[in-house]
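> Sequence isn't available, so here's the structure alone:
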């Protein structure tokens, strides 16, 4: 099998004519990322037991095991994990795939879809059983009614320095005035930059950064109280309230999204 420069398989030649899709497993070390790349096939990015992050342009998705991301062919993206993880990617030939989405789309992963992906990853599955399983998989690839925690990054160097510091330490409570003294910009300038370049206020951006970090810790089965404190909330209830406001679900419901 040929490999792409980032050590992922080149899906163009990965699936023989008898197959509409191919499932490939990748073991990712803590902090490992596949640099920006694209595929000639569609890709469904999913982890059966860990949390993955996918960045496309200015947008970032955090995917627990109950969610996957559909990436259309030709869309540049980066994929990684903040902790050790296994990525189970489904590569789908566009001319054999009935799903026609042209934008990245979050997909729910109920138990049946989970088992089908695992089943189709078995190289010993025969042609006819594989064709039947593929047809069911296509039928189960459905968008999920849950808002993921997208986190566009500012472009301006001063605002980006603040954003990167908050990603590294989401519990940092410093106000814009304090950040401004550190990066050489007024609080008003930073507020304007966050609004113009991320589409949200600084306060909302920081909230999303905290929730994204919290999601990654919850996926590692840390107690909710510890997670809330780690990302800057004084109580679990305040973390839950913020999470519900941004995603429409409680943290527990987010991980069991259907």
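Done, it's in. Note that this is a predicted model, so its numbers are computed, not measured.
> contacts and neighbour counts: CA atoms only from here.
Noted.
> remind me, longest helix of the chain?
If you go by DSSP state H, the chain has its longest helix at helix 202-219.
> what's that one packed up against?
strand 59-63, helix 157-168, helix 187-198, helix 224-230, helix 236-247 (3 or more CA pairs under 8 Å, 6 or more residues apart in numbering; DSSP states H and E).
> Report the buried residues of that helix.
Residues 202, 205-219 are the ones in helix 202-219 that count as buried (16 or more other CA atoms under 10 Å).
> same question, stretch 40-50
Here stretch 40-50 shows 40, 41, 42, 43, 44, 45, 46, 47, 48, 50 as buried, counting by 16+ other CA under 10 Å.
> One more: stretch 119-129?
119, 120, 121.
> mind checking how far the last one is from residue 184?
Going back to what we said before, that points to residue 121. With distances taken as CA to CA, to the nearest Å, residue 121 is found 52 Å from residue 184.
> Against that first model, consider the following:
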């Protein structure tokens, strides 16, 4: 009996800033960086994905993928007809050490029955990530979108809301209203999430917390760690320990 693959894999070595512009797959896709950090942009959302997280992209969903650092992007493509998983919306999944091993294993030459078993186990261990993940909603209004772009380009931008509003030809009151209405977050909360999202790329490369805090606009490392803990429920060190399969990483 011939086994038809449910899963196909492709490996892309990407340099910093390299982007696959908006495109669509018929298959479901799991976008995962086995090393480095990638960002996936889908309509009014973007996700930053270190190695312990992957994004499930349903077939037919238009998306763009970029490397925030030198990265290895693993494209895991799943046939919608035979795949038992079917999350209807983009969903962040946890990549456990076992899932990481299975993806690498499936990239090799395997006998059909061995491949079928490995595919089945991988599909069983893929689960939505627990806790806070760095999904960032993007506003649609041109003034708010331009403000968001300024802060994504330079998370350490020291300007307050009034100065940013002036720069994009808006008022403080209007920007406050737009961010809340279009992202579901206050401007202050959105800016915090944007800064922490940017920090992931630096933390994933092993940069010291103090340097990362400065890069993304925090005056002290302790202020950065406190913000990180408020959003994720853990410290940066413990958060990234998950990518090594070490649940008890040191608190930094």
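Yep, it's here. All of these numbers come straight from a predicted model, not from anything done at the bench.
> what's the matching range in the second structure for the longest helix of the first structure?
Mapped onto the second structure using TM-score structural alignment, helix 202-219 of the first structure spans residues 187-204.
> outside of the matching stretch, which residues touch it?
36-37, 48, 50, 68-69, 134, 136, 151-152, 155-156, 175-176, 179-180, 183, 209, 212-213, 215-217, 227-228, 231, 236, 240 (CA atoms under 8 Å, 6 or more residues apart in numbering).
> hmm, try it at 7 Å
Contacts to stretch 187-204 of the second structure, defined as CA atoms under 7 Å, 6 or more residues apart in numbering, come from residues 36-37, 48, 50, 68-69, 134, 136, 152, 155, 176, 179-180, 212, 216, 228.
> Identify, from these, the entry nearest to residue 128 of the second structure.
For the contacts of stretch 187-204 of the second structure, the residue nearest residue 128 of the second structure by CA to CA is residue 134; the value is 13.4 Å.
> how about the closest one, what's its match in the first structure?
Alignment note (TM-score structural alignment): residue 134 of the second structure maps to residue 149 of the first structure.
> can I assume that match is in contact with residue 61?
Yes. Assessed by CA atoms under 7 Å, residue 149 of the first structure is found in contact with residue 61 at 6.2 Å.
> returning to that earlier point: what about the match of residue 134 of the second structure, which SS state?
coil (DSSP: H, G, I helix; E, B strand; the rest coil).
> Tabulate the buried residues of stretch 40-50 of the first structure in JSON lines, adding columns for distance to residue 156 of the first structure.
Listed next are these as JSON lines, based on distance: CA to CA, whole Å:
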{"residue": "40", "distance to residue 156 of the first structure": "33"}
{"residue": "41", "distance to residue 156 of the first structure": "34"}
{"residue": "42", "distance to residue 156 of the first structure": "33"}
{"residue": "43", "distance to residue 156 of the first structure": "32"}
{"residue": "44", "distance to residue 156 of the first structure": "32"}
{"residue": "45", "distance to residue 156 of the first structure": "30"}
{"residue": "46", "distance to residue 156 of the first structure": "32"}
{"residue": "47", "distance to residue 156 of the first structure": "33"}
{"residue": "48", "distance to residue 156 of the first structure": "37"}
{"residue": "50", "distance to residue 156 of the first structure": "33"}
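> Which members of those are positioned in strands?
42, 43, 44, 45 (DSSP state E).
> what's near enough to touch the first one?
Pointing back at residue 42 of the first structure there. By CA under 7 Å, 6+ apart, the neighbours of residue 42 of the first structure are 71, 72, 73, 91, 92, 93, 94.
> so what corresponds to the last one in the second structure?
Residue 94 of the first structure maps onto residue 80 in the second structure when the alignment is built from TM-score structural alignment.
> ok, its match - how many residues close by?
17 (other CA atoms under 10 Å).
> and it, which of the three is it?
Applying three-state DSSP: residue 80 of the second structure is coil.
> Apart from its chain neighbours, what residue comes closest to it?
Leaving aside its sequence neighbours, residue 80 of the second structure sits nearest to residue 27 (CA to CA, 6 or more residues apart in numbering; 5.9 Å).
> which residue in the first structure lines up with that neighbour?
Using TM-score structural alignment, residue 27 of the second structure pairs with residue 41 in the first structure.
> Next, count neighbours for residue 79 of the first structure.
By other CA under 10 Å, neighbour count at residue 79 of the first structure equals 20.
> for residue 5 of the second structure, that is, sorry about that
14.
> ditto for residue 81 of the second structure
Neighbours of residue 81 of the second structure (other CA under 10 Å): 8.
> could you measure it against residue 102 of the second structure, distance?
21 Å.
> What's the match for residue 46 of the second structure in the first structure?
That one, residue 46 of the second structure, aligns with residue 60 by TM-score structural alignment.
> Setting aside sequence neighbours, what's the nearest residue to that match?
Residue 60 of the first structure sits nearest to residue 150 (CA to CA, 6+ apart), 4.9 Å away.
> how close does the closest residue in space to residue 138 of the second structure that isn't next to it in sequence sit to residue 8 of the second structure?
Nearest residue to residue 138 of the second structure, sequence neighbours excluded (CA to CA, 6+ apart): residue 44, at 5.0 Å. Per CA to CA, residue 44 of the second structure is found 28 Å from residue 8 of the second structure.
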